[in-house]
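# predicted model follows, preceded by the sequence.
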Amino acid sequence: MFNKVILAGNLTRDPELRYLPSGSAVCNTAIATNRKFKSQTGEQKEEVCFVDITFFGRSAEIANQYLKRGSKILVEGRLKLDQWTDQSGAKRSKHSVSVDSLQMLDSKGQADHGNDDAPAYGEPRYSNDQQNMPPRQPQQKGSGNTSYPEIDINDDEIPF
């Protein structure tokens, strides 16, 4: 079976980092994505989707260090179903995304982190399987080299 989710949007809250007893880092936050469309009446409408996301390992530490509410990101991961029992004893559930890789989409000027070491748009993605961040390469201003994420999808997988 195939379970892959790709989302691009803005963080709705600051990342929350914690460490498991094993020492592994876990970071929780949420992303908002939007879609603009015309209704049958011709009226412009917008649909917003809010999704909880979880980073693990080095990606969790990077997310906590460089991201904040409003940051633009692209994440790839897998959909999972979280189930729990609330305080009143009712069973609850929600879908969330377990992130495998992260790409920051904010440019340095927009990030406003006050940190010159923050990765800029077009730099490498950060995955859970990377032990260390790659060395930072200086970017030339006005070079016009804008890279967009590639999506490897077969035409047979598109539902329309």
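Thanks, I have it.
# from now on I want contacts and neighbour counts done on CA atoms only, so please keep to that.
OK.
# hey, where'd the helices end up in the chain?
Under the criterion DSSP state H, the chain contains helices at 57-66, 108-111.
# among these, which comes closest to Leu20?
Checking these against Leu20 by CA to CA gives helix 57-66 as the closest, at 10.3 Å.
# I'd like to know which elements the closest one is packed against.
strand 16-19, strand 25-38, strand 126-127 (3 or more CA pairs under 8 Å, 6 or more residues apart in numbering; DSSP states H and E).
# ok, the closest residue in space to Glu61 that isn't next to it in sequence - contacts?
Of all residues not flanking Glu61 in the chain, Ala25 sits nearest, at 6.7 Å (CA to CA, 6 or more residues apart in numbering). Going by CA atoms under 8 Å, 6 or more residues apart in numbering, Ala25 touches Leu17, Arg18, Tyr19, Phe56, Gly57, Arg58, Ala60, Glu61.
# quick one, which of the residues you listed are buried?
With burial judged by 16 or more other CA atoms under 10 Å, the buried subset of the contacts of Ala25 is Leu17, Arg18, Phe56, Gly57, Arg58, Ala60, Glu61.
# make JSON lines from those and add distance to Gly9 to it.
What follows is the buried ones among the contacts of Ala25, written out as JSON lines (distance: CA to CA, whole Å):
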{"residue": "Leu17", "distance to Gly9": "20"}
{"residue": "Arg18", "distance to Gly9": "23"}
{"residue": "Phe56", "distance to Gly9": "19"}
{"residue": "Gly57", "distance to Gly9": "22"}
{"residue": "Arg58", "distance to Gly9": "21"}
{"residue": "Ala60", "distance to Gly9": "18"}
{"residue": "Glu61", "distance to Gly9": "20"}
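# putting a second one here so we can go through both:
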Amino acid sequence: MLNRVVLVGRLTRDPELRFTPNGVAVANFTLAVNRPFSNQQGEREADFINVVVWRKPAESVANYLKKGSLAGVDGRVQTRSYENNESKRVFVTEVVAESVQFLEPKGSRDNTGNQGGGFDNDPFGGGPVDISDDDLPF
């Protein structure tokens, strides 16, 4: 069986970090992932996917990502259910992340969420790379 998810999107809110009674870190966040097509009005739509990450990666996510951060998530889809305060069954579908990649340099977005000059310190120049197929090792 195969249950694998790979997503790239932006956080819709700051991650929420909590700890279990045993002291295990868990962080939750929502990732907005653009669909690869436009709707009838020519606008791009997005899916809002709930993500949960555990242990040390959860602490890193809470410390380094914030609303608007671009992140890559590799994990699996999980479904669960619970009974809420009104005794109704609630079903939840979420991605349990095995790894989260930070896809922007720290400080590359300003307070309004717009791209800033975060690539100024890019050691690789930040521009297009001119390389021929003969130079590639594969």
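Arrived safely, thanks for sending. Please read all numbers here as calculations on a predicted model, not as lab measurements.
# sorry, back to before: so which of the helices of structure 1 is the most surrounded?
Sort the helices of structure 1 by mean neighbour count, taking mean count of other CA atoms under 10 Å, and helix 57-66 sits at the top with a mean of 21.
# mean per-residue distance, that helix to structure 2?
Aligned to structure 2 and superposed, helix 57-66 of structure 1 gives a mean residue distance of 0.5 Å (mean CA distance after the TM-score superposition for structure 1).
# circling back to that earlier point, max pairwise distance over the buried ones among the contacts of Ala25 of structure 1: which two?
Maximum pairwise distance among the buried ones among the contacts of Ala25 of structure 1 (CA to CA): 12.2 Å, between Arg18 and Arg58.
# chain neighbours aside, what residue packs nearest to the most centrally placed residue in structure 1?
Centroid-nearest residue in structure 1, with CA atoms, centre = their mean: Val75, separated by 3.6 Å. Among residues not flanking Val75 of structure 1 along the chain, Leu102 sits closest, at 4.6 Å (CA to CA, 6+ apart).
# please say which position in structure 2 the one you found maps to.
Aligning on TM-score structural alignment places Leu102 of structure 1 opposite Val100 in structure 2.
# which ones are touching that match?
Pro57, Val61, Ala71, Gly72, Val73, Asp74.
# same thing with Ala71 of structure 2?
Ala71 of structure 2 neighbours (CA under 8 Å, 6+ apart): Val8, Gly9, Arg10, Leu11, Val100, Gln101, Phe102, Leu103, Glu104.
# nearest to Lys66 of structure 2, of those residues?
Leu11 (6.8 Å).
# the closest one and Tyr64 touch, don't they?
No: in this structure, Leu11 of structure 2 is not within contact of Tyr64 by CA atoms under 8 Å, at 11.8 Å.
# select, out of the helices and strands packed on helix 57-66 of structure 1, the one closest to Val97 of structure 1.
Closest of the helices and strands packed on helix 57-66 of structure 1 to Val97 of structure 1 is strand 25-38, at 9.3 Å (criterion: CA to CA).
# have a look at how far, on average, the closest one is from structure 2.
Compared with structure 2 after the fit, strand 25-38 of structure 1 shows a mean deviation of 1.5 Å (mean CA distance after the TM-score superposition for structure 1).
# now that strand against helix 57-66, angle please.
For strand 25-38 of structure 1 and helix 57-66, the angle between their directions (axes from the mean of the first three to the mean of the last three CA atoms, to 10 degrees) works out to 70 degrees.
# show me which residues of strand 25-38 of structure 1 are buried.
For strand 25-38 of structure 1, using 16+ other CA under 10 Å, the buried residues are Ala25, Val26, Cys27, Asn28, Thr29, Ala30, Ile31, Ala32.
# likewise stretch 76-91 of structure 2?
Arg76.
# tell me the residues of structure 1 aligned with that stretch.
Going by TM-score structural alignment: stretch 76-91 of structure 2 matches residues 78-93.
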